[in-house]
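In: Generate coordinates for the sequence data below:
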Amino acid sequence: MNATTFPVLKKYLIAVFTTGLSLGSATVLKAQSAASYVNPFIGASTSADGAGVYHGLGKTFPGAATPYGLVQLSPNTITGGDNGSGYSYEHKSIEGFAFTQMSGIGWYGDLGNFLVMPSTGTLKTSAGKIGTTGLGYRSAYDKSSEKASAGYYSVQLTDNNIKAEATAAPHSGMLRFTFPQNKQSRIQVDLARRVGGTSTLQYVKVVDDHTIEGFMKCTPDGGGWGNGDGKADYTVYFYAQFSKPLKSYGVWSADIPDDWSRKLDDVTSDKYQERLAKAEVLKGLKEKQGKHLGFYTEFATKANEQVLLKSGISFVSIAGAKANLQAEIKDWNFDAVHQHTVDLWNNALSKVSIQGGTAEQKTVFYTALYHTMIDPRIVSDVTGQYMGGDGKLHHTTTFKKRTIFSGWDVFRSQMPLQTIINPSLVNDLVNSLVTLANEKNKDYLERWELLNAYSGCMLGNPAVAVMADAYAKGIRNYNIPDAYKLAVSTVEKFGNGDKGFTPGGGGISYTLEYAYNDWCVAQLAKALNKTQDVKKYGERGEAFKNIFDADKGWFRPKDSTGNWLPWPAEGRIKQWYGCVESNPYQQGWFVPQDVNGMAKLMGGREKVIADLNNLFEKTPDNMMWNDYYNHSNEPVHHVPFLYNRLGAPWLTQKWTREICRRAYKNSVEGLVGNEDVGQMSAWYVLAASGLHPVCPGDTRQEITSPVFNKVTLRLDPKYAKGKSFTIIANNNSAKNIYIQGAKLNGKAYNKCYIDYKDIAAGGTLELSMGAAPNKNWGI
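Out: The predicted structure is shown next:
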C-alpha cells in the first residue's frame, strides 16, 4: 500500500509513530521520540553522603514541567536543609505536590509553593517531620510505583492508598488523585509552605462551588533563598479549581506570634511544628488572610474514584493566574494536557537530534537537554504582564520576561548552548536583566537573579560575559546603549580596581574572574568603536598576571597591601585557599581570554600540557568531588578544551569522552555534582555533540570527539542564515575516539575549532574517527 495515496492514513500513521498511539488492544511499534528518552530522576538526589561532600548530588526534581515554563508540579519530600529542589530520591515520604520548584541549585532553596496533598480520615494541619508518618499529612509511598517522564509524574501514596498523578502546562498544572472508598476523603492545600522556610502572609477566597483563589507572599523574613540572605521577595497568586464541588470545606489557621522569627530553622523546629499541628480549623469559612493558612475540601469517594485539581499560577495577580489557567487548561482532560506537554517537549528537544550511541547515552543526552530547558523560565503571564523590579506591573510584547539566572554557573556552557539552539532565549535574558536594572534603579547587572531579587550570590560579573557572548554572535535585540552602560558600571562597581587584583581569602577566584569580565567589556567596546574603553578594559583583562607567583609557579592570593598570603602545606590543592568552592589548582586555569599568556606564565606549552595531564590522571574514576579535575563544580568546565588551544587537540578528544563516560549516568546519582540550573547538563550536550567554547565572548568554538555518530543542531532563522548544522563522526565508537581528519561542507578542514558564524551559516562538519591519536590534525 502506498501511503501517499491515502493522506488521511498517512497522517494517522505519522501520529502513531511519533506519539505511540494504540490500535485497539494491540500496541503499535513506534520510532522512539526524544521526550520518551527523558528520565527526570537523573540527578534527583540531594544526598551529601552519596556525593561524599556537603554540596550533594544533582538536586534536580522529578516532577512535571514544560520547556522554560513558569510552573513545575513536583513531589516534595522535605522543606528544610540544603535541599533546593524540595525532593530527594532517598527520602521515604512525600509531604505534598508543589506547583513551583528550583532545579539543581546549591544553597538553601526557594519556591515549592501551593503544596497540595490528598488524604483521608482526620484532617492534619502540619506535614510532620521527615522520617515520620502518621503524625501529619505527609505520607509514605511505594517507591516501586514512582514514575516520571517529560511532563508527567505518578506515585502511590501508601498511608491512605491514594494514587497521585501530575502534569503541567506553561503557567498552570493539574493533579489527578485516585482515591479508595472512603466517607472522608480530602484534598488539602498548604498555602504557607515554601521550600526554604515559609510564606509570611497568605490569602484565600472561595469564589464558587468549584473554585478558590488567593496569594502567598514570600519575603526574606520567611527564609527562602539562602535562608533570607538571597533577598527573594515575591508573591505567588493562584486560581484553582476542583473537579468535585466544594460542599464540606474550610480553612486552617495557625496562630504565629508576632515576635516569632520565621527563618528556616524556626519553621522546622518542634515548637513551630507543634503550633501548626494545633492550628484552628475554620469549617465553612469562605475568605481568610493570615500568617499560616491552609485550605481543605472533603468529600466521600467510591473505590478508584478520580478527583482532580487544576490551578493557574502567576507572579503578577490573581487575575493573571485565572487568565493563565483559562488559556491553558480549559477542561478536566488530564490525559490531553499530558499529551500536549509531551508534544511541547518533543518540539523543544528536536532542537538537537542525534543518531548512534547506546540507549543509555541517548537517555543521558536527552535528559541533559531537558534539564537545560527548565531555566531561565518565563515569568510573564499569558497576557504579557510581569511584575517589575520596581514592584509595578509591566507589559512586554518584544521579549519574554525570564527569571532564575544562575550567572556564575551558566555563562560557561548553558548560555553558549542556547546561543546556538535558542538564541531568542538569550536575547530575552539580556533584555530581562537590563530592564530589571533600570526598574530597580540599579547601576549594575545582577550575577544571580531570582524573581527580581538581586541576591548577590557567588562572584564575578557573569551577566557581562553573557552579554558579550550574545553581542559577538549577533544576538542584539535589546537596548544596546543601556546594556553597554550597565556592563561598564558593573565591572567598575565589582572588579579588581586600582590595585589590579582583589585581595583576601578569595583573591584568586575574584581576580581571575574579574579580569575575564573586564576583557568581555573590552570586546563590547571594540564592537561599538569605543576606543578608549578598548584600551582601558583590555589592560584590566591582563590582571591575572598580578597574582602569579613566579617562585611558586602558580597563582596566589595577596593581602590588601600586596603581600602574598602564607602558602599552605598542601600547596595548590588546598581547598578554599584564595578560592571560592575550589582550590588554586582548579581555579588557576581560568584565564580563558588569554590562554597563551597564561601558558607563558606557567612555563610554556609543554610544561602546561604535562600539568594538565597530571590534573586529569589524578582525578578519581567516579569523578565525584575531588582536588583535581573536579567536574562537580564549574571553575574547571573549560579545562579539557585548553588542550586545543595548546596544540594537543587529541587530548581534548580523549578527556571529553572520558568525562562524558564517567561523570554522566542514567541513574539518580547520574550527575556528579549540582545540576546548577542547566550548566552541568549543557556541558554534556555540547561536549557530546563535539563542540564547546573556552571563552564566551570569543566566537571560537572548540571541536572535540562527539559521543554520537550524527548530531544535528536546528538553527533559528531569525538569528542564523542556515537551517541546521550537522556534525557527523564516521567510524565512531567507544574505542575510536580520536579525530583523524575533517571536512567542512565537503572541503578538507584542519582546524580543531570552528567559528560560531560558520555554525550559524548551516552546513556539515564531517569527522573521521580512529583508535589512535592523529597528532597532525588540528594543529
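
In: hey, let's count contacts and neighbours off CA atoms from now on
Out: Noted.

In: Now do the SS call for residue 622.
Out: Put simply, residue 622 is coil when judged by DSSP: H, G, I helix; E, B strand; the rest coil.

In: give me every residue that touches it.
Out: 662, 663, 672 (Cα atoms under 8 Å, 6 or more residues apart in numbering).

In: 10 Å instead, please
Out: 659, 661, 662, 663, 664, 672 (Cα atoms under 10 Å, 6 or more residues apart in numbering).

In: One more: residue 181?
Out: Residue 181 makes contact with 120, 161, 300, 301, 302, 303, 304, 305 under the criterion Cα under 10 Å, 6+ apart.

In: quick one: residue 405 and residue 449 touch, right?
Out: Yes. Using Cα atoms under 10 Å, residue 405 is in contact with residue 449, at 5.1 Å.

In: Show me the common contact partners of these two, please.
Out: Common neighbours of residue 405 and residue 449, using Cα under 10 Å, 6+ apart, are 376, 433, 463.

In: this one as well, want them side by side:
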Amino acid sequence: MRKHIFVYLSLLLTACNSEQQTVFPSLSTYVNPFIGATTNTEAAGTYHGLGKTFPGATAPFGMVQVSPNTITGGDNGSGYSDEHTSIEGFAFTQMSGIGWYGDLGNFLVMPTIGKVKTFAGTLDNPEEGYRSRYNKASETASAGYYSVQLTDYNIQVEATALPHSGMLCFTFPESKEAHIQIDLARRVGGTSVLQSIEVIDNQRIRGWMKCTPEGGGWGNGEGKADYTVYFFAEFSRPFNSHGVWSAQIPDYYKRKRENIESKNYQKLIKQAEILPSIKECEGKHIGFYADFETQKDEQIILKSGISFTSLKNAEENLHTEMEGWDFDETYKTCARMWDEQLSKIIVEGGTEDEKTVFYTALYHTLIDPRICSDVNGEYLGADGEIHQTKKFNKRTIFSGWDVFRSQMPLQTIINPTLVNDLINSLVEVGEQSGKEYLERWEILNAFSGCMLGNPAISILCDAYSKGIREYDIEKAYQYALNTSRLFGNNDYGYTPGKTGVSMTLEYAYNDWCMARLAEWLGKKEESQYFDKRAKTYTTIFDTEWGWFRPRDSKGDFMPLPKAGRLEEWYGCMECNLYQQGWFVPHDVKGMIQLLGGREKVLTDLQAMFEKTPKDYLWNAYYNHANEPVHHIPFLFNYLNVPWLTQKWTRDICQNAYHNSVKGLVGNEDVGQMSAWYVLAATGIHPICPGNLRYEITSPVFNRIEIKLDTLTATGKVFVIEAINNSPTNIYIQRAELNGKPHEKCYLTYNDIVKGGKLILTMGPQPTNCFKN
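Out: From the prediction side, this is the model:
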C-alpha cells in the first residue's frame, strides 16, 4: 500500500511538466469512494438496492473509470458490491449509481498466477476461473486511487486514471507463470457482441469491443445502448509470450443478460480455445493474455487510452495524458484535478465524518455527465459519423428524470460551463440522429426512453433563466417544442394508465418550463398555450377522495387499491400517490389550495415525515431513497413554517447519509442523491428548476464558501455563515444578506451569483424570522 494514501502529497502539486500550478486545499483526502458502493437489496429492503456506486479511480467528469468488478449480470449497474468476497477484474469504464442492469464495464483486466483460465468463475466458486478472493482489510480508495490485495494470487493491484486513460500497477510475487489477462467480451449487464485484438509488439496491443442492444447492457437491451470501445494499451516491460482465447458462440445463441448468465453459455466460455502467439483475432467472445516471469515484489504497469471514436484516438488519448510510467505522478495529477473541483465549495465546522460525507457527495456529483469527446475534440455522433467539437466538450450519461431536481441546479452554480456543454450535446444528438427532440435519458447517443417526463426541457429552462446560453437557443427551443408534442398529456390534460399520475404531473411541470422559454423568447401564443397546459395537473384530482388519482383511457378514475395512496405503482412510477402527489413545483400555492388549504396540507405533510422510518430506507412515506420526494421537505417554507424545513433537512442529512458503504439509502442515480445532500447541507435547495428561487434551510456546516464562475457570476464567492450552529441549534433565528436583514425564506440565483454573504444565527428553538 502506497505511503501517499496516508501522508497526503504536498499542497504544491505540480503537473508532469513540473510547471508551477495553482495551489488548492487537499479536499480530496475527505473523499471516501466506498460510500454507497453496494448493490445489496437485502440491506436496502427493496429490489432497488442501495447506492450502487463504484470505488475505483476516475478523474472529474472523466471518460475512464478504473474500478474493481465483482459480478457480471443481475441488477448490478456499477459491477461492484462491497459484500462480494472475490474480484473478477478491473474494468476501464463504469456507470455510477444506476439500476436497470447497467452498462459499460469494458476492458476487464486481471493479473493471475498459474494456468490461464478463460472463464471468470463465480462468486460461489471463484477458483473455477481467473477471479480471485481479496483481503477486505487491504482495500483502499481515495479520489483518483484504488488498491487491493488479491489473496489467491498474492498480487497487489493499484489503479489511477486521467480523463481519457487509465493505469494499473500490479505488484507480483515470484513466479514463472504470471499473467495479465484482458477479457474483451466483458460488459456490465450483458456482453460485448464482437471484439478485435491486435498485438503490435511485445509491449503494445490495441483493439475494440462492439456493444449493441443484442448483447444486453443498458436496460438489458431495452435502453438501446450501441457503442464501440476502442483501446490502445501498453505494458511497462515486454511480455515473454502471449496468446488469445476465443469461445465459439453459435449464431443462434441469444446474448442478453439472462442468456450470458446461463450454465450453457458459461460452459462455452470455459471451453474457449486458447491460441498461443496469435497476432490478430476477431470473435464473439475473446480475451488476451500476456505471460511474464516475475521476481518477488516486481511491479508491472498496464496503461491504456480509451476512445469511443477510433483506434487512432485511443492511442492519442493515452500518449497525450500518460507518456511516462510514473504511477505516483499520474495519481498526483489526478488528485490535483479533484482538489481543484472540490475546492469550488469549502466548508468549515461539522464533524470529520460530515466533511467526508459532504466531499464524497460533491465528488459523486462530479462524475457525470462525463466527457465522451477525445483529446483532439473528436467524437462519434448520433449519425454514426466522426465530428469534432471546438466550442464545448461533448458529454454523455444524462439521467434526466433524476438529475433535473438537484444535480443540475447545483452545477448551474459551480459548473455552468458543464450545463452549457450538456445542452449543446443533447441538441447535437437530436440533430445528428434526425429525431430532432431532446432525449430524457441519453447514453452514448442512445435514446433510451428510460423513466418519464421531459427533463431535458427542465434543464434547458433552468439554464436559460440563469444566463447559461452558449448554444443555438432557437434550435434548442424547437427541439424542446418537438419533445413536448411527442411526449405529453393528452388533449384532456392528463396521461391515462397505471403510471398516469406521475406522467401527468411531470408533463404539467415541463409545460410550465416550455411556457417560460416561450415567454423569454417572445413567443406569446405558445407561452399562453403552455401556461394553460401547466394547470392540467388538476385534471387527475379526485375531489371526492381528496387526492390525485389515475384515470383510464376512457377518463374514468381507476379502482382504488386496498392501501389507497400508499400503494406503490398505483398511478405512479416507482412510488405511490402520497409521494408523487406533492409534485406541482411550478404552482405550489395552487396545489395547496387544491389539496384543501394550508392547515390540511400542513397536517398531512407533517404526518408524512413523522411516519417515515428514522433510517430513511425505502418506505411508503418520505422515501428519500427515490427522487420524486426530494423537493418535499422544502414545501414547509411555502406553508409559513420554515423551521420544519430546517428540522427535516437536518434530520435527513444526519440519518440518510453516512460515512460507510451503506451510507446512501438509495441508488446514487448519477449524482442526484449526492447533489441533494450538497445543496441541503449548504443551506439552499430549489423546488422548481426554471424558477430562480432556492429555498433557505439549516446548514450542516458553520461556514460555506461557494466559488462562482465567470460564465454567469459577477461576484467571486458567495458565503453562508451559520452562527452558533450545532446538532441542537438547528433553527434559524434571524438572517442577514450582505449586512441587511433578510426576511425571505429563499434566495434567488441572482443573489448567489452576485456574490456576498448570508449570515444565519442559529438556535435550539423553532422561530419564524422569515416573511413569505
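
In: returning to what we had before: kindly supply the ChimeraX command isolating those of the contacts of residue 181 of the first structure that are buried.
Out: Buried residues among those (16 or more other Cα atoms under 10 Å), as a ChimeraX selection:
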select :120,161,301
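
In: For the contacts of residue 181 of the first structure, give me TSV that also has distance to residue 151 of the first structure and secondary structure.
Out: As requested, those are arranged in TSV below (distance: Cα to Cα, whole Å; DSSP: H, G, I helix; E, B strand; the rest coil):
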residue	distance to residue 151 of the first structure	secondary structure
120	27	strand
161	24	coil
300	30	strand
301	27	strand
302	28	coil
303	27	coil
304	23	coil
305	23	strand
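
In: out of the contacts of residue 181 of the first structure, what pair is the most spread apart?
Out: Pairwise distances among the contacts of residue 181 of the first structure were taken by Cα to Cα; the largest, 14.7 Å, belongs to 161 and 300.

In: Stretch 714-730 of the second structure corresponds to what range in the first structure?
Out: Using TM-score structural alignment, stretch 714-730 of the second structure lines up with residues 721-737 of the first structure.

In: actually stretch 630-642 of the second structure, sorry about that
Out: Using TM-score structural alignment, stretch 630-642 of the second structure pairs with 637-649 in the first structure.

In: Then stretch 609-618 of the second structure?
Out: Under TM-score structural alignment, the match for stretch 609-618 of the second structure is residues 616-625.

In: Next, the distance between the ends of that stretch.
Out: One end of stretch 616-625 of the first structure sits 13 Å from the other (Cα to Cα, to the nearest Å).

In: buried ones in that stretch?
Out: 616, 619, 623, 624, 625.

In: Please apply the same query to stretch 480-495 of the second structure.
Out: So, applying 16+ other Cα under 10 Å, buried residues of stretch 480-495 of the second structure: 480, 481, 483, 484, 488, 489, 493, 494, 495.

In: helix/strand/coil for the most centrally placed residue in the first structure?
Out: Centroid check for the first structure by Cα atoms, centre = their mean gives residue 677 as the closest residue, at 2.0 Å. With three-state DSSP as the basis, residue 677 of the first structure sits in coil.

In: What distance do you get for the aligned partner of it in the second structure to residue 99 of the second structure?
Out: With TM-score structural alignment as the criterion, the equivalent of residue 677 of the first structure in the second structure is residue 670. Per Cα to Cα, residue 670 of the second structure is found 10 Å from residue 99 of the second structure.

In: thinking again about what came up before, pretty sure the match of residue 677 of the first structure sits against residue 362.
Out: No. If you go by Cα under 10 Å, residue 670 of the second structure and residue 362 don't touch, sitting 11.8 Å apart.

In: Which neighbours do the two have in common?
Out: Here residue 670 of the second structure and residue 362 have residue 407 as joint contacts, going by Cα under 10 Å, 6+ apart.

In: Could you pull up the residues touching residue 122 of the second structure?
Out: Neighbour list for residue 122 of the second structure: 70, 71, 72, 86, 87, 88, 128, 129, 130, 131, 132 [criterion: Cα under 10 Å, 6+ apart].
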